[in-house]
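J.: I'd like to go over a predicted model; first the sequence, then the structure.
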Amino acid sequence: KIRFATGDILLLQAREDALQSSLNSLGCLPLASRGLSITTPRNVLLASAIFAITLAIIAIGLVPAATALVTGALVMILVGLIPVGRIYDSIDMSVIVLVAAMLPVGQALETSGGSQLIADALLSVDHSLPPAATLALLMVAVMLISNVVNNAAAAVLAAPVAISLARGMDASVDPFLMAVAIGASCAFLTPIGHQSNTLVMAPGGYRFGDYWRLGLPLSILVVLCAVPAILWIWPL
């Protein structure tokens, strides 16, 4: 009942060996593969259950996170959720290289004295701002850094800054470290800020500008909600 026009794009689900013949019969031309696959509800539930169990094991502290996650991935392979022949194809090496390359950048900024320089600059601003504004300023600064470097590298860089800032204000370190943790986890403005952003860019067909259009209001919302919650749970 739908009349298609030239230029329409269809998403077809078919076995790989029958896909070409289906395209020929429909008069369609195949586009470049984006690596998308539509699985069965059973597989979705099984994968979700394995992932939930893995997170529960990490949460109760039975095994380290790295061990639990690798074990969960192996279980998915053993139960047939990921074909053995596609194990290496399923690994996005560009994300691994990005994460590995950005960690030394954060360590270099810390050992070069950059963290102390930033802390001194924030302390100079602190004299004219209330503590809540200083905490929000630190969180925003970490958010901006985490959108350029990896979030782990941003946390490595900003944690010494937060500690120095808290000591300079003669305040508790906990709220400042929580601000760093939340800020480093909210890299919504660029596709390179977090590996999850990079992973969905190609399959979703997103452009660089799509991230900050949605990420900017989301980041503002996080700051407005997180700063009062931090000050309530971890007072200065």
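T.: Ah, there it is.
J.: going forward, measure contacts between C-alpha atoms and count neighbours the same way
T.: Noted.
J.: Distance check, Asn24 against Asp17.
T.: Between Asn24 and Asp17 the distance is 13 Å, computed by CA to CA, to the nearest Å.
J.: Give me the more crowded residue out of those two.
T.: Under the criterion of other CA atoms under 10 Å, the comparison of Asn24 against Asp17 puts Asn24 first, with 11 against 8.
J.: Could you report the neighbour count for Ser185?
T.: The number of residues packed near Ser185 is 20, by other CA under 10 Å.
J.: can you pull the contacts of it?
T.: 143, 146, 151 (CA atoms under 8 Å, 6 or more residues apart in numbering).
J.: If you drop the residues flanking it in sequence, what lies closest to the last one?
T.: Closest residue to Asn151 in three dimensions, ignoring its sequence neighbours and counting by CA to CA, 6 or more residues apart in numbering: Ala184, at 5.1 Å.
J.: Included below, for side-by-side comparison, is a second structure:
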Amino acid sequence: MALKVVPLRNIYESLDGSVIVLLGTLIAVADVIETTGAADLLAQVLLDNLAQGSAVVALALILIVTMTLSDFMNNVATAAVMCSIAFSTAEQLAVNPDSFLMAVAIGASCAFLTPVGHQNNTLILGPGGFDFGDYWRMGLPLEILVVLVSIPMLLWVWPL
């Protein structure tokens, strides 16, 4: 665009308005989750019932929940919603939030279980002759591998 190789009109025409509206709406939803205290409540439920006060377990749960949501939602929307929950979780544990926020970034990028989680998965569904369930065969081991590698790396690079 800056070099005038691609006309500005082509760029505007290639933008999908529904995606822009979706992202804008979900950013507002993420803000509502934070300002109403829902993020604090969800973080407290996560800590009390599942993590039982363990920062490492909470970190793994944030990663896994984010990965699961990104299989059904847009990854940017997932990150927007999960960031406030991850930050609140780290705040309640009184630990460095960097590792929790990076867990959200990693998890939001891992949409391997469904063809609807990422546009690339959707694009290869028909031409590849895949069924909805075919994504689980390779996606589940890949997501397990991501969790097994990510948690130690997050703790090493961004200590709690």
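T.: On my side now, so go ahead. The model shown is predicted, which means the values in this text are computed figures rather than measured ones.
J.: follow-up on the earlier one: number of residues surrounding the counterpart of the residue nearest to Asn151 of the first structure in the second structure?
T.: Counting by TM-score structural alignment, Ala184 of the first structure lines up with Ala108 in the second structure. When counting by other CA under 10 Å, one arrives at 28 neighbours for Ala108 of the second structure.
J.: ok, Ala108 of the second structure touching Phe72?
T.: No: with contact defined as CA atoms under 8 Å, Ala108 of the second structure does not count as touching Phe72 (10.6 Å).
J.: who's in contact with the residue nearest the centre of the second structure?
T.: The centroid of the second structure falls nearest to Ala108 when counting by CA atoms, centre = their mean (2.3 Å). With contacts defined as CA under 8 Å, 6+ apart, the neighbours of Ala108 of the second structure are 66-67, 69-70, 75-76, 78-79.
J.: 10 Å instead, please
T.: 63-71, 73-80, 82, 102, 117 (CA atoms under 10 Å, 6 or more residues apart in numbering).
J.: Could you measure from the residue nearest to Asn151 of the first structure over to Ser25 of the first structure?
T.: Distance from Ala184 of the first structure to Ser25 of the first structure, by CA to CA: 51 Å.
J.: how about Ile118 of the first structure, what's its match in the second structure?
T.: That one, Ile118 of the first structure, aligns with Leu42 by TM-score structural alignment.
J.: Buried residues in stretch 23-32 of the second structure, which are they?
T.: 23, 26-27, 30 (16 or more other CA atoms under 10 Å).
J.: Let me see the contact set for Ala103 of the second structure.
T.: 59-64, 66-67, 79, 82-83, 86, 97, 109, 147, 150-151, 154 are the contacts of Ala103 of the second structure under CA under 10 Å, 6+ apart.
J.: Any of the residues you listed buried? List them.
T.: Of those, these count as buried by 16+ other CA under 10 Å: 59-64, 66-67, 79, 82-83, 86, 97, 109, 147, 150-151, 154.
J.: and these, which of them are in helices?
T.: 59-64, 66-67, 79, 82-83, 86, 147, 150-151, 154 (DSSP state H).
J.: ok, the contacts of Ser185 of the first structure vs Ala66 of the first structure, which is closest?
T.: The nearest member of the contacts of Ser185 of the first structure to Ala66 of the first structure, counting by CA to CA, is Asn151 at 17.0 Å.
J.: Show me whatever sits in contact with both of Ala108 and Phe72 of the second structure.
T.: 78, 117.
J.: Relative to Phe176 of the first structure, how far out is the counterpart of Leu63 of the second structure in the first structure?
T.: Here Leu63 of the second structure is matched to Met139 in the first structure, going by TM-score structural alignment. To Phe176 of the first structure, Met139 of the first structure is 8 Å away according to CA to CA.
J.: again with Val149 of the first structure
T.: Where Phe176 of the first structure is concerned, Val149 of the first structure sits at a distance of 20 Å (CA to CA).
J.: Neighbour count for the two, which is higher?
T.: Phe176 (28 against 23).
J.: List the contacts of the more buried one.
T.: Neighbour list for Phe176 of the first structure: 134-136, 138-139, 158-159, 161-166, 182, 230-231, 234, 236 [criterion: CA under 10 Å, 6+ apart].
J.: Sounds good, over and out.
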